[in-house]
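> next come a sequence and a model predicted from it.
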Amino acid sequence: MSGNRQIPWAGMLLALLTSICLVWASVSLLIVAVVAGVWFFSLWADRLRSMEEEPARQPISERPDLDAIARNAMEATVESVSIPMILTDETRIRAANAAARAVLGKHLVGQDTRIALRHPDAIRLLDQPDGSTVTVPALTVSDSVWHLTRHGIDARYRVIEMRDRTAEADISRAHTDFVANASHELRTPLSSIIGYVETLSDAGDKVDGALTQRFLGTVLREARRMQTLLADLMSLSQLEAEKHDLPETRIELPQLAQRVVREFAPAPGGAIRVEFEKGEDAPVVRGDAKQLEQLLRNFIDNALKYGDGETPVRVVLKPAPRNMTEVSVTDTGAGIAPEHLPHLTRRFYRTDPGRSRAAGGTGLGLAICKHIVERHRGRLDIASKLGVGTTVSVRLPLAAD
């Protein structure tokens, strides 16, 4: 072969070394791949140009379109990437991979980049230097968060890399809300305790015995409230730590439910508060007995707190489809408005904060129950109708024989 037909090993080696340096400099591997791909294809394009200059060149109609070859190479490289990426040719979008089309629309290619991106923060990125990154809220939906990075290929082409940071933002927001809510819940009883203790301390012997006892009773009640809240926080933390560990202990659910129901037995001569219907089956599940007892205890306790007090709470154990068993707790209280139902398992969520605190609730009970159900690979449902009552049901998979 003539010198012009030789493979450009030197240039390809330089491209490889440059790619290694970019990786060493912590540049995104996806961008390194795009740059390396374009570089290698440009070397082959130079080789084809040199072939055109030879005396025995092909007819004009049969010459390869080198610009088209380079564009096709870049488009193929971008298309193979799993995260959304856009290839821009000056002010137009030359190519967008499947992930980008799914996010911004199928007719993305060929549009003006500013029209396609729409958001002012995203448009501002187009005028910034290569390597710049902007955070764009609500690019796709109202609560989404995206990080867009602009990478230069040459004087003409750019790649815009899009990374969805919505999940991270949601986690950060949930963490912030949790800390704020927990601080508020602890601050309220603590302030009450400090206030009453300071009053007793400053007054000394001037406070009569009856008032002193009343103040001390309030301090004790608020201290126990804090103790309950801290216990729930520790329980929730433990559940989150072991949520991926599926329990292996075989548990006879009727016996477990019967033990919990007995805890709510009335005093001698008192009215029955909880009725239990278990049917003829004896379902066995794999689970954590302590957590399942806590789950059922919480449901019954809530039903007694918010029920009408006249009709007993009904606990029913029955078969469920798909090789599962269902335990439900039903009260005949005031019910829950539909707009509250989707939020009941959120931490510290209360439909009636004043009533919940007066009843001794921490706002964490149903959040703990949700985590218990998830750890046991079950399903939690809450159905309620105003003026009729509420039914909380849990379906758990039966243990294999």
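That came in fine, so what should we check first?

> for the rest of this, base every contact and every neighbour count on C-alpha atoms.
Noted.

> so which elements touch the lengthiest helix in the chain?
Across the chain, the helix with the greatest residue count (assigned by DSSP state H) is helix 166-203. Here helix 166-203 touches strand 145-152, helix 209-241, going by 3 or more CA pairs under 8 Å, 6 or more residues apart in numbering; DSSP states H and E.

> separation between the spatially most central residue of the chain and Trp146?
Closest to where the C-alpha atoms of the chain average out (CA atoms, centre = their mean) is Ala167, at 5.6 Å. Here Ala167 is placed at a distance of 10 Å from Trp146 (CA to CA, to the nearest Å).

> how about the helices in the stretch 251-400 of the chain?
253-262, 289-306, 353-358, 365-375 (DSSP state H, counting those that start in this stretch).

> measure Asp281 to Leu292 for me?
Asp281 sits 19 Å away from Leu292, taking CA to CA as the criterion.

> more neighbours: which of the two?
Neighbour comparison, Asp281 and Leu292: the larger count goes to Leu292, with 20 against 11 (by other CA atoms under 10 Å).

> how many residues are close by the closest residue to that one other than its chain neighbours?
Setting aside the residues directly before and after it, Leu292 is nearest to Ile372 in space (CA to CA, 6 or more residues apart in numbering), at 7.3 Å. Ile372 has 24 neighbouring residues, counting by other CA under 10 Å.

> and Ile372, what does it touch?
The contact partners of Ile372, by CA atoms under 8 Å, 6 or more residues apart in numbering, come to Leu239, Lys243, Gln291, Leu292, Leu295.

> ok, Pro84 touching Gly105?
No - applying CA atoms under 8 Å as the test, Pro84 and Gly105 come out as separate, 11.6 Å apart.

> can you give me the strands for the stretch 251-400 of the chain?
Applying DSSP state E, counting those that start in this stretch to the stretch 251-400 of the chain gives strands spanning 274-277, 284-286, 313-320, 324-331, 379-385, 389-397.

> comparison target below:
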Amino acid sequence: MSDAGQIVAAVPHAALLVADNDRILAANARSAALFGEGLAGRHLITVIRQPSVLDAIEGTRSSHLAQETRYLTNDGQQDVTYRVSCAHLDLAGLAGVLVVFEDVTHLEQAGQMRRDFVANVSHELRTPLTALLGFIETLQGPARDDAAARKRFLGIMAREADRMNRLVRDLLSLSHVEAQERMRPDDQVDLAEIVRATRRSLAHLAEKNAVSFDEELPGVPVMVPGDADQLRQVLTNLIENAIKYGGHGCRVGLRLDGPAEGLGLRGPAVRLTVSDSGPGIDPLHIPRLTERFYRVDSHRSREMGGTGLGLAIVKHIVNRHRGRLRIESAPGEGSRFSVILPVSG
């Protein structure tokens, strides 16, 4: 192998060495996977046609200064972004521009997720904030001496402020859970008692919606390694959703099975299922239900006081416990959310 070939082969990313006449002197195996075989000897323009990359190579050749740009392509499944680094090379008569293509698609996707997240948070906060500012202006002006309007507007303002408070609370909770996701909890907790305690804490909400519970819980403790507060939050989010979206007068089922083998995890596990007899969910939506701010019905969710973060929080907590979340639903058949947790660390 030539000196040029050895240099390029040592680069851990796709790399080309381009001579001053724009011929490719050498290419490594990763670049062959990106641009095809038989690259050595070909003219650069027959391999790369994106002007930004060609300009960066020409700029490095003329100035001998390193330059960076982006190379955009598609692998047949998704858009792929490469960070292109150009550096002048002149060793023992071997002169040219070393062009390295580093796949940064994951960084671009993470950046887009952050931008989408900020945009969603801004929207979710701006909507109630706009309403609050509007009512404040009205109370300072036309409704200043109208007692009935004041009472009605203050009630709406209280609901909008509560909506913002729930959103901030869930954002903080999600941030806390994500920060702990790699740290598996090892305290032994009684999952059956957590289910009962959570159901009792939501009795008022269930009564308000004329919802009745069907419980199938063992009469003995069911011990699992876990964080009691976080598991309580999982139960609260799932049961609240079942009550709110199941509809007035629906039935909510709480069932705890196991410990047993064959529940989808290695070794013995328990399965906690929260189900409802509501209208159900189109299977089209199920893969996205745990995404932040994803809603099947945005208007109804906001009316119910949802922040769009509840199931995202559930997913991260279940992941921290090395468990699995399964969602089953169909229109007219209700919904069933199952949390499967290992019984040993």
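It's in. Remember, it's a predicted structure, so these values are computed and weren't measured experimentally.

> what residue of the second structure takes the place of the residue nearest to Leu292 of the first structure?
Aligning on TM-score structural alignment places Ile372 of the first structure opposite Ile317 in the second structure.

> re earlier: the longest helix of the first structure vs the second structure, average distance?
Its aligned residues in the second structure lie a mean 1.7 Å from helix 166-203 of the first structure after superposition (mean CA distance after the TM-score superposition for the first structure).

> contacting residues around Pro259 of the second structure?
With contact taken as CA under 8 Å, 6+ apart, Pro259 of the second structure is in contact with Val222, Pro268, Ala269, Val270, Arg271, Val343.

> now the residues you listed as TSV including neighbour count?
Listed next are the contacts of Pro259 of the second structure as TSV, based on neighbours: other CA atoms under 10 Å:
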residue	neighbour count
Val222	20
Pro268	16
Ala269	21
Val270	25
Arg271	20
Val343	19
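
> turn the residues you listed into a markdown table, including distance to Glu240 of the second structure.
Below are those laid out as a markdown table (distance: CA to CA, whole Å):
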| residue | distance to Glu240 of the second structure |
| --- | --- |
| Val222 | 23 |
| Pro268 | 28 |
| Ala269 | 25 |
| Val270 | 22 |
| Arg271 | 19 |
| Val343 | 26 |
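
> map Ser172 of the first structure across to the second structure for me.
Counting by TM-score structural alignment, Ser172 of the first structure lines up with Gly111 in the second structure.

> now that match: how far from Ile313 of the second structure?
For Gly111 of the second structure, the distance to Ile313 of the second structure - CA to CA - is 21 Å.

> those two: who's more crowded?
Counted by other CA under 10 Å, Gly111 of the second structure and Ile313 do not tie: Ile313 has more neighbours, with 26 against 12.

> nearest residue to the more buried one in space, please, no chain neighbours.
Nearest to Ile313 of the second structure is Leu174, by CA to CA, 6+ apart, at 5.5 Å.

> how about Ser277 of the second structure?
The shortest distance from Ser277 of the second structure to any non-neighbouring residue, by CA to CA, 6+ apart, is to Gly334 (4.5 Å).

> contacts for stretch 140-154 of the second structure?
Phe135, Thr138, Leu139.

> dump the residue contacts of whatever residue of the first structure lines up with the first one.
It stands for Phe135 of the second structure. Mapped onto the first structure by TM-score structural alignment, Phe135 of the second structure lines up with Tyr196. Residues near Tyr196 of the first structure by CA under 8 Å, 6+ apart: Phe215, Leu216, Thr218, Val219.

> what is the burial count for whatever residue of the second structure lines up with the first one?
With TM-score structural alignment as the criterion, Phe215 of the first structure lines up with Phe153 in the second structure. Applying other CA under 10 Å, we find 19 other residues in the vicinity of Phe153 of the second structure.

> look up how far Leu139 of the second structure lies from Phe153 of the second structure.
8 Å.

> repeat that for Thr307 of the second structure.
From Thr307 of the second structure over to Leu139 of the second structure the distance is 28 Å, taken as CA to CA.

> settle it for me: which of those two has more neighbours?
Comparing Thr307 of the second structure with Leu139 by other CA under 10 Å, the one with more neighbours is Thr307, at 24 against 17.

> identify the residues contacting the counterpart of that one in the first structure.
Using TM-score structural alignment as the criterion, Thr307 of the second structure maps onto Thr362 of the first structure. Thr362 of the first structure is in contact with Glu185, Arg225, Thr228, Leu229, Asp232, Phe348, Ser356, counting by CA under 8 Å, 6+ apart.

> run the chain-centre distance for stretch 43-50 of the second structure.
Centroid separation for stretch 43-50 of the second structure versus its chain: 37 Å, with CA atoms, centre = their mean, to the nearest Å.

> what residues of it count as buried?
For stretch 43-50 of the second structure, burial by neighbour count (16 or more other CA atoms under 10 Å) applies to His43, Leu44.

> how many residues are close by the equivalent of Pro129 of the first structure over in the second structure?
Mapped onto the second structure by TM-score structural alignment, Pro129 of the first structure lines up with Thr60. Using other CA under 10 Å, Thr60 of the second structure has 22 neighbouring residues.
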